[in-house]
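In: got a predicted model here, sequence first, then my questions.
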Amino acid sequence: MPIATAQQPHGQPRSIAQVQIDARSTIDRAREAYRLGDYETAVQLWQQLAREFEEGGDRLNAAMAWSNLALSDRQLGRWEDARTAIARSFSLLETTEKSGDRDRVWAQAADIRGELYRGMGDLENAIASWQEAAKLYQLSGQNDRLLNNQLNRAETLQDLGLYPRACNAFLTALEIESQDCDLSDSQFEQFVNYLWNDRELSALKLRGAIGLGNLFRLRGNLIDSATILSKTAQLSARIDDRALQAIAYLSLGNTQRFLDDKEAAFASYARSAQLATSEFSQLQARLNQLSLTIALKPESESTNLARELENQIGIVPLTQQGIYAEINFAKSLIQLATKIPESQESPDRFAERSRENFDRAERILQRAIDRTRQLGNARAQAYALGTLGKLYEARQDWDRAIQFSLQALQFAPSYTAPDIAYQFLWQLGRLESHTGDLDAAIAHYGEAVKTLQALRSDLVAIGDEAQFSFRESVEPIYREFAALLLRRDRQVSQADLIQAREVVESLQLAELDNFFQDACLDTQPVQIDRVDEKAAAIYTIILSDRLETIVSIPGKPLKHYTAEVDRPTVEAEIEAMRLYLTDPRRRSAIDRFQQISQQIYDWIVGPASVDLERNAIETLVFVLDGGFRNLPMSALYDGEGYLIEKYAIALTPGLQLLEPKPLQSQTLSVLTAGISEARQGFVELPGVESELDRIANKLPTKRLLNPSFTEANFKTTLDRSSFPVVHIASHGQFSSDADQTFILTWDDRIDVREFDTLLRRNAQGAEPIELLVLSACQTASGDKRAALGLAGVAVRAGARSTIASLWYVSDRATAQLMTEFYRQLSDRPQSKAQALRGAQQALLQSEEFSTPYFWSAFVLVGNWL
């Protein structure tokens, strides 16, 4: 960078060399003061340099000094001064002749302007300014500055909740060859090795690794997040960067908390606080310790720590991070105020303690609101106002809670800040429900759901400035909205029922999006009448205090039925039925099983039974909620027989995911693949070969067995020929974790996300697979949401229908059921659901396999036609 000449005091000229030496010395001192956190000294030195450069007519170096002055003012919370300084920098640059030196200074000024925008919460302009700087850095080959710039952009996209775009930005910055964050095992291992073995390890690369680790956590990839952050903490120690190490441990603690390893998280927060090189970094770690202490430790420990932190919270910088720290602390005080009292605490003392904590939280939030106004940060102001509304909600001061929630939405409307707006729309809906203003509550819940749906493409894992949890932050909105629409103290109209049905379907879709961490599913709502005039759709939704069922019969108004049973009771009966189906020790207790099964039948099918019979319904299509998805509806007992004896049965995540086309009438051909031998720690499946032989006796087949069933062979075979039916007989598992949902091949596993590339037909005009059969997979034991994996496989595979087993059934029973299924499918025109019903009835009527364990395990997901 060129150094300007200047004049000696009292008009005595200095040599150019002396001017250059003095200026360089002052610049070095200013930069060192900034690095050490002595921002007042840095401001004084940059002011001196800016003045001297301007007096000497050196516009370029004056612009450099003004932009650095803006950065130093920012650190002191002097935002007006910072804005004035950066504006002066660009004013000088605009009147400076274009050159390579001007481009370098312009790039640095644009970078600093981006940081100012970010601090003020103007994230879109921050990104635009950084993009401008990046182009100039690329032209001038300033690679380190470019990497810092890329990381700034990636972190800001993450702040906005635009996780897929943030992920791409981090991957680009770290030179990882992948289109998204769904790294393969080899790519992930390569990245970790690259970090560990890089001889030119830098703080910037480790900062990028921390950003990627945080992003993995936000997207639900917790194990990989913990691995990256743990490695980064170690590597930060290797390069002796305590500040970076503190950040890595803080992030690792957040991930460990989501892994429910609270003790490890507590230790990581403590380590972060110990390593922190600034008071504010230490405060951030201790604030996270506080929220964990409230959950884990006695009230006295939480209270003592909160009092210690209250003295520190008053001196946080006037920055977005500083304001979020205040809001974080206020949230902890609200949590402490509502914590259930210890047994020895009197009711009066608990009330007094709650009041004290509420009052302290209110003071801190009011201060935070004032500071957001000084900063001009609309997003931070919305969070502070909304959190104050939450405080009044906890105090049951409904009017003031509504007032501040509405104010929050003024600063974060859904069209500019949807990731914030949905939270406070939800909050307003809750509050209005409490005050009895049901129309307003329904309107605000509806807006919250619409906002969530609009965010699908960029914002799958939605969260506030803390950490994201789908089950806490998104799922309740759908359930509470449905509960509101179906409230017992209001007249439920057809419009309410239609909207409630749409809410149930939207929840199913949101759960699948969250399962994949990707808004990957194309949807188009369809009516049951358009699909099958002889099919009825049954929607269930489990609420905290009751079970609601909506029934859709073609040509008839929707109906709904309420079972007065709370969630714990429903979940207990679901678990009991599952145990009697799958536990060998209970399997023979058929009377007890039928008793439990009939109870569930009475809740969700019994009330509609007369209407189903009157309208000659032949197929029941279930859109199931929660643990019901782990149960076979075919095994519900009505007191005389099983449901499969009256109806063909199918499951679907929702009619909007359905492609309403029947099985083609042309001759069916099948690609069969399987493993009969023990592989990769899984036991042998001796009946697989016989199963595939029996299918070949019924339909034309191409078989891949044992060594020939590799992922590469499977893909090549599918690419070369068109098979309407694909039948896989191999070990596999359905789990609520996409990373634990897989099909075993001879040498590897097919991950659920890989079904897109393996099974979807890419050739122009190619028909999708009509039917995918998975005959030896099972839902993960003990995983109450494991059927999400089954639904995930079904929709990701691109097949119109999927048949799979909820638990592993004996080889002989499976072979017999599959043989009968394909015989039914090939012998006469009928739907896939009817063919499966015929096969299940054949086993039910046999002497050997008549218990539900054998015949009810297999379910049809998707298009039943």
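Out: Noted; the coordinates are in hand.
In: contacts, neighbours, all on C-alpha from now
Out: OK.
In: any idea how far Ala563 is from Ile600?
Out: Taking C-alpha to C-alpha, to the nearest Å as the measure, Ile600 falls 10 Å from Ala563.
In: ignore what I typed, I meant Arg823.
Out: Counting by C-alpha to C-alpha, the gap from Arg823 to Ala563 is 40 Å.
In: neighbour count winner among the two?
Out: A count of neighbours by other C-alpha atoms under 10 Å puts Arg823 above the other of Arg823 and Ala563, at 19 against 16.
In: name the SS class of that one, please.
Out: The local conformation at Arg823, judged by DSSP: H, G, I helix; E, B strand; the rest coil, is helix.
In: could you give the number of residues near the closest residue to it other than its chain neighbours?
Out: Of all residues not flanking Arg823 in the chain, Lys698 sits nearest, at 6.3 Å (C-alpha to C-alpha, 6 or more residues apart in numbering). Close neighbours of Lys698, defined as other C-alpha under 10 Å, add up to 18.
In: what about the helices in the stretch 251-400 of the chain?
Out: 262-275, 279-296, 299-313, 320-337, 347-375, 378-394, 398-411 (DSSP state H, counting those that start in this stretch).
In: turn those helices into CSV, including mean neighbour count and distance to Gln666.
Out: CSV is the format used below for the helices of the stretch 251-400 of the chain (neighbours: other C-alpha atoms under 10 Å; distance: least, C-alpha to C-alpha, whole Å):
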stretch, mean neighbour count, distance to Gln666
helix 262-275, 21, 58
helix 279-296, 21, 62
helix 299-313, 15, 70
helix 320-337, 23, 63
helix 347-375, 18, 67
helix 378-394, 26, 59
helix 398-411, 21, 57
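In: out of those, which comes closest to Glu645?
Out: Glu645 lies closest, by C-alpha to C-alpha, to one member of the helices of the stretch 251-400 of the chain: helix 262-275, at 49.4 Å.
In: contacting residues around the residue nearest to Arg823?
Out: Contacts for Lys698 (C-alpha atoms under 8 Å, 6 or more residues apart in numbering) come out as Thr819, Tyr822, Arg823, Ser826.
In: here comes the other one, which I'd like you to weigh against the first:
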Amino acid sequence: MKTKKKYLKILTSARQWIEMLLKLRNLCNQLINFSTHQHQKPNRHQKFIQVSFLTILLICVVFGQVGFAQVPNVAALVEEGIKDYNTGNFFNAIKHWQEALNQSKNNPSSTAVVNEDLARAYQEVGENKAAIASLSAAIRDYGAVQNIQQVGRMQSELAQVYSNLGQPRKAIALLCGQLVEKSRISDNQPSQEIKCTPESAEQIATKYNDKRGKIAALGILGEAYRLIGSYDQAIKYLHAAQQVSPAYDFLVLNSLGNAYKSRAQLHELQANSAKQAGIFSKEKEFTNKSAADYNQAREYFQNSIKLARNRKQALAEMRGLLNLIQLGSSQTNETKVIDDETFNNAHDDALKLLKDLPDSATKVYGTIDLAYLQRHSQGTSPFTYCPTAMVLSDTEALNFLKSSVLTSNKLQDNRLQSYANGALGHFWECRKDSKQALKYTQAAIIAADKNLSAKDSLYLWEWQAGRILDEQEGKKEEAIASYQRAFDTLEDIRQDILTAERDVQFDFRDVVQPLYRTLARSRLDLLGVGAIADERRAKELSQVVNTIDALKLAELQNYFGNDCILSGLNPKQVGELLQDNSVAFKNTGFLSSIIFDNKTGILLQLPNQTTKFKWIEDSNQEGTNKIIHSDKLQKKIAEFRTGLIKGEVQVNYDTTTAAQLYDWIIRPFAEDIKPETVKTLVFIQDGFLRSVPMAALYDSQQQKYLIETYAVATTPSLRLTTPKVRDRSTQKALILGLTQQATIDGKSFDQLFSVPEEVDAVESIFPNHTDLIDDKFFPESFKQKLEKTTYPIVHIASHAQFGIIPEDTFIVTGKNQKLTISQLENSLGNLNSKLDSVELLALTACETAVGDDRSTLGLAGVALQVGVKSAIASLWSVNDQSTSELVKTFYTNYRDTGISIAEALQKAQIRMINAKNLPPSEGINIKYDNPVYWASMIAIGNWL
């Protein structure tokens, strides 16, 4: 009896403790990690620096588990886990809590708590997949016991993990339930009311008046929108978080600083794009917007630092200081946001604060940031080049990097250990100490590869190891193996890297592109050293083709900023496609280019034949070949293109440059592409070569243009092209045209006098047509027509501009409006089924930014982006009746199902070349033999 009373007394006491501790736990959980858990990919300046309510989080872990006292064995396991967690022994904590979980399987109120804390421990050791599983289980268990408020909090924590992994769209789905697409918002629109679904984290926090939970949801939501490039939305949500409660303003202010900085960088790009397009009023507007946003970012960072300092939040203060410093180091000569005194003071404050910081991720990454800090950085990642003017001396930087390794080892965090060792390895790489460099780089690789805990930095260290090995005698093949592993890893995570912060688009050129080119070049260089068996040579060239193809896919994905462009990607590699489609590809040759710093290569692929490769060379006076420097080639390309565009004023076109380029690019493969066996050449171009109208290259020996011998087409990648002959005997066409002068964003577009004749020509060939001309042609009318009727052919006779960013890619419509690439995609989006898809999109009055390879990338990718199979587009606009002449002949040929699309265009172009030899009854102007009138038109995508 005494035993029973004693037990009841203990149990009552335990319940009182549980009630009190659950209240404490609720308080703790209100302080869930907010947007300062900001994950920066390792190719950015700011690496994984995380500032959270760390101390409170630990208290939550301790108090959250005492409620297990009534189950002695489970309670003991939980207690051991708490002790391990508090001392930084996260793996032991996980072990104890997993065992506790196994013993509490039928008690969701218990398993919810354990899963919650397991998730935090998993995050500490970089096991994000396990963290996701634990948080998902916690959400399920809290839902089972009707603790809906806690469900919302766990959704916010889960959203943070997804955001950390570079999956912000998943984070947004959890936090708000719906994604506001960027195309639906703009700077000019008023702030929209936040509308989230009832089951989302934000709405749960609102329903339960959970202020700090709502701050967390809105803050992480703002960060997620920033990561997908929707900066206006990000700023809106962060300002909303600021209105909920001022208690954690220093966290919100820090995130706002990041959002305004990102938008400032976007405005800089827009200013550059406007400048290149000659829209100087827009250039000034965007320059002013950029400056205003940079200043706003500086103010937010400074205010965040001040508030965090006043509230003795050292980790948050350090985060703000590092953000302010990086803002100062990334500024250009045009945008000096922070003066030297402010920069130096922030740097000194960070150095002082660093000494007293507790061992943490913030301390490790902050130490590395300060070690590599430059007043004026040269790129977005200090690990892709050797910094030449670091603020700290070599000795100071080395000591900082060594201390970061020691701290990461204490914390037993694989991700931290990987980054710290990799950073130290890079230091020695830049000092040419290959032994030390390789030692620390390999340690970084091992840590990153452990449980795949840091896959998003693994490629950096594999790449780094490749560079180190490349500098050593006889290590070329080991270097290539490292480059290949880096490439394979990057291919796995490329989508997340390239679609995040896509408007700024520096990561790709600074990190992804150089790695792909380095791997391709290393393999090609290896082929030039010593005797290599034909089988090995074929394998190496196959790998080069795959690398180049991956590079071009990555460029498209980065340019458009989403993975829609890759939705139709064939999983097979190029070599397999050539083999599988040998019948469809019969009589077709594929020429792929790859541009390096000092030379350019061309690969030729033919179905069921080994790949051929040659560097672009020129014969000197001694009769020997000399590799042409890429700069010289680029200048010659620009000369060629300029000569073509200006050819309108010439009576007879000078073919000298066209002949020289033919000798460099085509003639080396003459024996492999004899006209008897090869009828069509498909070009898969790189960089500045995309702007070359290959049809106009001139064979001086045969005195023929290339197009007179071969049908010519282009595609960004064979893996994005579906080669298939389609029935073209009966077609319905939607014809859109603009004849009037138009003004878009302050830029004037000339009247297109020949468009009425072009429209008449297309209408005569396709009696079953609908036309929208001038004021009848605008974005909404275009969309409405497509919603009502399916048109296999969409012909647009209007100015089309392709800028260096997608926002500057648009078609000019009536009423001084523009149809953006996003609107075009949305309008055609409903027609992407096999039965209803648009077969051919024609754009006949394009303008591309000469000399910028990104604009011509937009031209080549636009058809794929909007989901059409084939496109006909011009590389420059010809305001002449010649366009209607060419279009009319092309469509007439196109209706002939016996020839391919490329051949239909070829025949139309040859007809113009022969203008002087045609009888007067043909009614064709004899000047149309000049390539200015026919060479700009190219076939893109499916050429069959």
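Out: It's in. Predicted, not measured: the structure shown is a model, and the values here were computed from it.
In: same check for the contacts of Lys698 of the first structure, but in the second structure.
Out: Contacts conserved in the second structure for the contacts of Lys698 of the first structure, counting by both residues aligned by TM-score structural alignment, their matches' C-alpha atoms under 8 Å: Thr819, Tyr822, Arg823.
In: what is the burial count for the counterpart of the second one in the second structure?
Out: Right, the one you point to is Tyr822 of the first structure. In the second structure, Tyr822 of the first structure lines up with Tyr891, judged by TM-score structural alignment. Neighbour count for Tyr891 of the second structure, taken as other C-alpha under 10 Å: 18.
In: ok, Tyr891 of the second structure touching Val762?
Out: Yes. At 7.4 Å, Tyr891 of the second structure and Val762 qualify as touching, with contact defined as C-alpha atoms under 8 Å.
In: alignment lookup: Lys646 of the first structure to the second structure.
Out: Lys646 of the first structure maps onto Thr709 in the second structure when the alignment is built from TM-score structural alignment.
In: quick check: chain neighbours aside, which residue is closest to its match?
Out: With sequence-adjacent residues excluded and distances taken as C-alpha to C-alpha, 6+ apart, Thr709 of the second structure is closest to Pro675, at 6.7 Å.
In: residue contacts, the one residue sitting closest to the centre of the second structure?
Out: Against the mean C-alpha coordinate of the second structure, by C-alpha atoms, centre = their mean, the closest residue is Leu498 at 2.0 Å. Counting by C-alpha under 8 Å, 6+ apart, Leu498 of the second structure touches Gln505, Asp507, Phe508, Ala554, Gln557, Asn558, Gly561, Asn562.
In: narrow these to those in helices?
Out: If you go by DSSP state H, the contacts of Leu498 of the second structure have Asp507, Ala554, Gln557, Asn558 in helices.
In: you'd agree Asn254 of the second structure is up against Ser304?
Out: Yes. Taking C-alpha under 8 Å as the definition, Asn254 of the second structure is a contact partner of Ser304 at 5.6 Å.
In: overlap in contacts, the two.
Out: Counting by C-alpha under 8 Å, 6+ apart, the contacts common to Asn254 of the second structure and Ser304 are Gly320.
In: where exactly do the strands run in the stretch 501-650 of the first structure?
Out: Listed in chain order, the strands of the stretch 501-650 of the first structure (DSSP state E, counting those that start in this stretch) span 535-542, 547-552, 559-563, 619-623, 648-651.
In: turn these into TSV, including distance to Val670 of the first structure.
Out: TSV is the format used below for those (distance: least, C-alpha to C-alpha, whole Å):
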stretch	distance to Val670 of the first structure
strand 535-542	27
strand 547-552	34
strand 559-563	41
strand 619-623	25
strand 648-651	22
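In: show me the one of those strands that comes nearest Ser801 of the first structure.
Out: Of all the strands of the stretch 501-650 of the first structure, it is strand 648-651 that lies closest to Ser801 of the first structure, at 9.6 Å by C-alpha to C-alpha.
In: so what does that closest one touch, helix or strand wise?
Out: On a contact count with 3 or more C-alpha pairs under 8 Å, 6 or more residues apart in numbering; DSSP states H and E, strand 648-651 of the first structure meets strand 619-623, helix 832-844, strand 858-862.
In: list the contacts of the second one.
Out: If I follow you right, that is helix 832-844 of the first structure. 619, 644-645, 647-650, 663, 813, 816-818, 820-822, 824-825, 849-852, 854-856, 860, 864-865.
In: buried ones in that helix?
Out: Neighbour counts over helix 832-844 of the first structure (16 or more other C-alpha atoms under 10 Å) mark 832-844 as buried.
In: distance from the chain centre to stretch 339-354 of the second structure, please.
Out: 33 Å (C-alpha atoms, centre = their mean, to the nearest Å).
In: got a list of what Gly114 of the first structure touches?
Out: Gly114 of the first structure makes contact with Asn125, Ala126, Ile127, Ala128, Ser129, Trp130, according to C-alpha under 8 Å, 6+ apart.
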